[in-house]
Each structure stands twice: as structure tokens, then as C-alpha cells.
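Asks: After the sequence you'll find the predicted model.
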Amino acid sequence: MADPYVTLGVARSASEKDIKSAYRKLAKELHPDRNKDNPKASERFSEVTRAYDLLSDPAKRAQFDRGEIDADGNPANPFAGGGFGGGGFNGGFGGGGGGFRPEDLRGMGGADGVDISDLFEGLFGGGGAPRGAQGGPFGQGARGGFGGQRRPPPPRKGADVAYRLRVPFVDAARLADQRITLADGKTIDLKLPAGLEDGTQMRLKGKGEPGPGGAGDGIVTISVDQHAFFRRDGDNVRIDLPITLSEAVAGGKIKVPTVDGPVMLTIKPGTSGGTTMRLGGKGFTKKDRTRGDQLVTLEIALPADVAELAKRLDGWNDTANPRARFGV
């Protein structure tokens, strides 16, 4: 990971408040929910979050500033740069930048009975030179002043890939399988989840970019298309259905379209316009796998040419006041 100060865009002298403010600004800009079509924003969001995790911890930040850990929080290599470094054994054994050399023990009685175990004891906190789990010096699992060897972080998975899938209104209500083409050119049949809504996201495991730790995931965002005459009302489907004046007066059976195909609906004689009738189980599928209803609102449609109707009504006047409840 890059320098966390650079990642957050703050100075090394930044206060905790400055760091938190910078993180909040970047997290708001890069959050996956606001960048559903930009997978690189998700990667950048992860980098910013890791940088904030390190710098918001006073102990880790101090260790990083002293060079004791790297930007990923792993211990810096104590042997990096050759030898033990300028202030370590080089300073005590002959100086220079050549690192620790066996001949540096000469002149200190290295072969004349001097026990150097005290030297290692002071450095590593143990008796004698530290030995690893395999018995060798500085081996895996070594204990003492340097502590046990930390496991390397697991390899990172590949990036997630964002997809947007438009689903026809009727298919969304019926949860009809949808075919989707992936980034690698392959196609799969996607089963829509119960409780589907516009904006629902589905995760396809292993359908993202390849990576050393395995492939990332595919993130599918569902967009439900509008319909020519159906409209959604929660888990219900609504439709405004015109009927003739004759059908309203005499009643009878009429054909009604639904998301599952047309059905017959019986209306009573004298049905008024604006009457809403319910068709059970013809709506959207809920999370519990039950379905909402279809609500049919009847509208009386007069004929385009009302001349014949006017002749039939000549001399007849409806004396009822349908607006009485409004106080007019």
C-alpha cells in the first residue's frame, strides 16, 4: 500500500481531527453505493480505509513514523539494508556499512573463550543466540526480543465487477430467470430473488476479476423497467381499466390483463367509475415467497360519438347528486 499520509492527502504532522476529516471526505466520494458503475472507486475506497485504520491508531501511527512497520502494518525488516544497520552491530564491531562479519569478533577473544551468549541474551531477551522452531538461528517461529515471525497477509482477491441488469416489469413481478453476459463473455441464467425491488443488488461469487487470492465477485444492480399500463404499489400491481357505459350499467364479465396473463373479472350491474377491485396473488413476490395483489380501478369510457347516447337519454334526467358528500 502507498504511504497512508499520501493516500489520505494529509501532512505527516496532521492532527487526529485532520485525518478523520480527510477520511470522511474521501469515503463519502468513493463509497461503493455512490460508484456502482466504477469498480476502481471500490479499490480506492479500500485503500483509503486501510490508510485511515493505520493512522487513526496512535500506537500504529507512531510505529509507522519511526519506521518500525510498513504501510500495511507489517513489521519492517530488521535486516534490511545489509547487516544490522548503522546503529546496531556495525557501530560496535568495526563500524562501516559492511554489516556483521565473523572477523569482527577477533580482538574481543572470540576464539579465546569469550562467551558471546551474554551478548545475544541482551539483544534477544533469551539465553544464548535465538533459535527457531527448526533449531537454526533466526529460524521461523523465533522468540525473544524480535518476537515471533508474523504470518504474511493473505493474497488479495481480484477486484469486484459491477453489472447493471434491466428487468422487464412483468418478469420482475413473476421472478422470471434473466440471462446476463459477464465480463469474460460467458452468459448465465440469473435467478431473481424474492422481494425484488428496483435497485436490488445481487452478488455473484467468483465472477469478478482474477487475482492471486482468487477471483473477485460480480455485483449486479437490478433496474426494473416501467410498464405501459401496470404500475407498482408496494408489493401490489395497479391498473386503471376502462369499461363501457353498457358494462357499467348492466354488469357482466370482462377480460383483465395481469402479469400472469389475462383473467376474467365479474362486475356488478350499476358499477360506478373509480371502483377498485382486487385480484389476489397477481402482484410482486414478497420475501416470504407469497405474492401481492392486483388492484383494478374501473373507469367508465363514453363512446367517441355520443349523439346516439344523447338520443336515448332525451327526456331523461338523473336527479341524484353524486357530489353531496363534498358539501356542494
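Replies: Done, it's in.
Asks: Please count neighbours and contacts with C-alpha atoms only from this point.
Replies: Will do.
Asks: does G315 count as helix, strand or coil?
Replies: At G315, secondary structure determined by DSSP: H, G, I helix; E, B strand; the rest coil is coil.
Asks: measure it to D184 for me?
Replies: Here G315 is placed at a distance of 75 Å from D184 (Cα to Cα, to the nearest Å).
Asks: same thing with Y5?
Replies: For Y5 relative to D184 (Cα to Cα), the value is 37 Å.
Asks: Wait, a strand at Y5?
Replies: No - note on Y5: no strand contains this position according to three-state DSSP, which reports helix.
Asks: could you check the distance from D72 over to Q140?
Replies: Plainly put, D72 is 21 Å away from Q140 if you go by Cα to Cα.
Asks: Then T275?
Replies: The separation that T275 has from Q140, given Cα to Cα, amounts to 81 Å.
Asks: got it, and T258?
Replies: Using Cα to Cα, we find T258 at a distance of 70 Å from Q140.
Asks: In terms of neighbours, single out the busier of the two.
Replies: For T258 and Q140, the more surrounded residue by other Cα atoms under 10 Å is T258, and the numbers stand at 19 against 15.
Asks: If we ignore the residues flanking it in sequence, what's nearest the more buried one?
Replies: Distances taken as Cα to Cα, 6 or more residues apart in numbering place K282 nearest to T258, at 6.7 Å, with adjacent residues excluded.
Asks: Y5 and D184: who's more crowded?
Replies: Applying other Cα under 10 Å to Y5 and D184 shows that Y5 carries more neighbours, namely 19 against 9.
Asks: Tell me, how many residues neighbour I19?
Replies: Neighbour number of I19 under other Cα under 10 Å is 21.
Asks: my read is it is in a helix, agree?
Replies: Yes - according to three-state DSSP, the state of I19 is that of a helix.
Asks: burial count for I222?
Replies: When neighbours are counted by other Cα under 10 Å, I222 registers 20.
Asks: Presented hereafter is structure B, for comparison with structure A:
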Amino acid sequence: MAGDPYAALGVKKTATEAELKAAYRKIAKVDHPDLNPDPAAAERFKAAAAAYDLLKDPEQRRRFDAGEIDEQGQERPQRRYYRDHAEAADNPYARSYGFENDADMGDVFSDLFGRRGAGGRAGTGGGGFEGFEGFGQGGQQRDFHMRGQDHRFTLEVDFLTAVRGGKTRITLPDGSDLEVTIPKGAQDGQTIRLKEKGGAGLGKGGSGDAYLTLTVAPDPLFRREGDDIFLTLPITLAEAVLGGKVATPTIDGPVNLTIPKGATTGQKLRLRGRGIKGGDQQVELKIVMPPKVDPELETFMESWRKSHDYDPRVGMNSGSRS
């Protein structure tokens, strides 16, 4: 995401949490890659997902609005440090630097910290912020501490792992492996926080966090709406006419589903409690003809039609509708 997260969601900065959620859902229904193959739609959805991920957390939203983090959720430590120091009420040098116009001092302090790091205490390994020692009032030396940056990643998980929950391994930027627990019922766009798995801190500053935004891959059999699971189940012509029990896939394994006599395509049956966290599984029936209509079936149907014919399209013709 680049730019204003509020603009990415199409809301005002004063939007409530409910308005943020509604805006994100509206965009997802139109621009989700599973629904809209247009690359531009995918980019809009990606931007909206990142924006919602940032703003749905009240603390992250507060920090973004305050300028403490950027639209990526990354810290803005240099600018914040400069302002905290220069504007402090007990700082006798607050007006002696010549920076009264509040210019962006990020580059200046980056250079300053770099030089201090390079000439600081022994054993720091050279440049950067490590080992930097600042100076307080009266020229007294004090350590510089800063929390590490948060890192953000996208992790794709398969559909069944998302709905059942499970574990997967990821490789962090430093090359280390980490086992991640996917909570049961995880949804597309959901974010998992990995505490202190982000960038390393400085001095006594703790490590930042890592945030994993989940992308749930589609499944060839199942789809999800809330906590309900939906499945289209093919049945034979004989099963539709005579009924019977049919092995039916669920997210927890196959179960026997009773097909009523005279079942028809589009008819829906419910498996209670076979969804996610107590949700149901909705099964839509689809009658599938045999690969080939043999002479025996053809002869039987011709004979049956003579005395049992019916019209399933009654009322569809405009001339018969009032």
C-alpha cells in the first residue's frame, strides 16, 4: 500500500470502526481476485486490505494519525526522536540549533547517528546505530534506545488449514525458520501478530513485531460464507429418483448424507455443525446423467414418458403469465 490508507478505503479520517469494516467488505465484494480477474482490481483490493489491516487496530490507527508510523506500519523513529528531543520543555538547547522552522531532520540525524556509531564504544562492529551514545543535559553521556521496526508479510495458506487451524513454517528475513500457528477459522485478509519477531531494537529497545496477513487459497470443493461451508454434491439419476445415503465430503472428513427420493438439482440439504466453529455445511445437489444413455435406459424413458410426462417449465412462457 502506498499513500493514504483512508483514501484506499474511500472513507474519511473520522470514520468509525464499523465504517472501516463496511468499506473494506464493499471493496472485497467487487475487487477480490477470486471475483474480479482485472489486475487493477487486484491492486485496489491489495491496497484496501493493507489499509484495513493498519486502521482496524485502534492503537495502530492512533499512531498513524499521530505520525508515529507510516502507511506501511513502519516506525518513523528519526523524526519522532528529533521532535521529542527538540521540543522537550526541559531542553535548554531547544532553540539553539537553528531549526525553528521544524524542518525534516531525518537525514541529519541519520548522518549524526551513523558517525557516532562508527566512532562509539569498542566492540560495536562499526557504523549504524549500534553502540550510539547520546548526550543529555550538562554534557552527560547516555545510551540511545529504540524499539525495532515492525515487519509485515503476506502468507498464503490452503483452505483446509485456514478453516481447521494448523501449523506452518516460514523463513524470516534473517534466514531463521519459525513455526506459525494458524488459528481455526482464519479468514482471508486476517493478520497474525508474531511478538518481537520484527527488526532488532537498539540498546535496551525491544525487537519489533512481525505481522502476517493471510491469503487463503481457494478450494476445489468447498467455499465459505461466514462460519458456514458450501459444497455442490453430484448425484446419479438413480440416487435422485430412489434416494439413499451418499458419502459426502466435509472439512473434517466424509460423512453419509441422506438423499431424499425425488431429489432435484439445486435442492439444498444441511449438515448441522459441520461448518466452522459450530457453523453448518450447506450441500447443493446436482443431478449428473450417466456418461452414455444406453438403449435400455432410452427404451425405459420412452415408455415412462407416455404415461408420466410432466412440464417443469410451467409458467415460464410469457403467454401463460399474468
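Replies: On my side now, so go ahead. The model shown is predicted, which means the values in this text are computed figures rather than measured ones.
Asks: Need the TM-score from the superposition.
Replies: Comparing the two superposed chains by TM-score structural alignment, normalised by the length of structure 2, the resulting TM-score equals 0.56, with 217 aligned residues with a Cα RMSD of 4.1 Å.
Asks: Now do the strands in the stretch 151-300 of structure 1.
Replies: 161-167, 178-181, 187-190, 201-204, 218-224, 231-233, 236-244, 252-256, 263-267, 276-279, 294-301 (DSSP state E, counting those that start in this stretch).
Asks: Distance to E47 of structure 1 added to the ones you listed, as a markdown table?
Replies: Listed next are those as a markdown table, based on distance: least, Cα to Cα, whole Å:
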| stretch | distance to E47 of structure 1 |
| --- | --- |
| strand 161-167 | 17 |
| strand 178-181 | 29 |
| strand 187-190 | 31 |
| strand 201-204 | 22 |
| strand 218-224 | 19 |
| strand 231-233 | 40 |
| strand 236-244 | 43 |
| strand 252-256 | 55 |
| strand 263-267 | 56 |
| strand 276-279 | 52 |
| strand 294-301 | 48 |
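Asks: Compare the ones you listed and give me the one nearest A22 of structure 1.
Replies: strand 161-167 (26.5 Å; Cα to Cα).
Asks: against structure 2, where does the closest one fall?
Replies: Using TM-score structural alignment, the residues of structure 2 aligned to strand 161-167 of structure 1 are 151-157.
Asks: and the residue found closest to F169 of structure 1 once you drop the neighbours it is linked to in the chain, how many neighbours does it have?
Replies: Spatially, and ignoring its direct neighbours in sequence, F169 of structure 1 is nearest to D225 (5.3 Å; Cα to Cα, 6+ apart). A total of 14 residues lie near D225 of structure 1 under the criterion other Cα under 10 Å.
Asks: counterpart of D225 of structure 1 in structure 2?
Replies: Taking TM-score structural alignment as the criterion, the aligned counterpart of D225 of structure 1 in structure 2 is A217.
Asks: ok, its match touching D158?
Replies: Yes - at 5.0 Å, A217 of structure 2 counts as touching D158 under the criterion of Cα atoms under 8 Å.
Asks: Would you map the helices across the stretch 101-250 of structure 2?
Replies: 106-118, 159-164, 237-242 (DSSP state H, counting those that start in this stretch).
Asks: looking at the ones you listed, which is buried most?
Replies: Counting by mean count of other Cα atoms under 10 Å, helix 159-164 has the highest mean neighbour count of those, with a mean of 20.
Asks: Name the residues that touch that one?
Replies: Contacts with helix 159-164 of structure 2, where a contact means Cα atoms under 8 Å, 6 or more residues apart in numbering, come from 167, 182-187, 216-219, 251-252, 276.
Asks: Can you state the mean residue-to-residue distance of it versus structure 1?
Replies: Here helix 159-164 of structure 2, set against structure 1 after superposition, deviates by a mean of 0.8 Å using mean Cα distance after the TM-score superposition for structure 1.
Asks: For burial, what's the neighbour tally of L55 of structure 1?
Replies: Under the neighbour criterion other Cα under 10 Å, L55 of structure 1 is assigned a count of 24.
Asks: contacting residues around it?
Replies: Contact partners of L55 of structure 1, counting by Cα under 8 Å, 6+ apart, are 4, 19, 61.
Asks: Between these, which sits nearest R203 of structure 1?
Replies: Sorting the contacts of L55 of structure 1 by distance to R203 of structure 1 puts P4 at the head of the list, at 30.0 Å, by Cα to Cα.
Asks: Just give the number of residues close to the closest one.
Replies: For P4 of structure 1, the neighbour count with other Cα under 10 Å is 24.
Asks: For the closest residue to it other than its chain neighbours, give its distance to D235 of structure 1.
Replies: Counting by Cα to Cα, 6+ apart, P4 of structure 1 lies nearest to A51, which is 4.5 Å off, once chain neighbours are set aside. Between A51 of structure 1 and D235 of structure 1 the distance, using Cα to Cα, works out to 43 Å.
Asks: Quick check on these two: which one has the bigger neighbour count.
Replies: The residue with more neighbours, out of A51 of structure 1 and D235, is A51; 24 against 20, by other Cα under 10 Å.
Asks: Mind telling me what G261 of structure 1 corresponds to in structure 2?
Replies: Aligned by TM-score structural alignment, G261 of structure 1 pairs with G253 of structure 2.
Asks: contacting residues for that match?
Replies: Neighbouring residues of G253 of structure 2 by Cα under 8 Å, 6+ apart: there are none.
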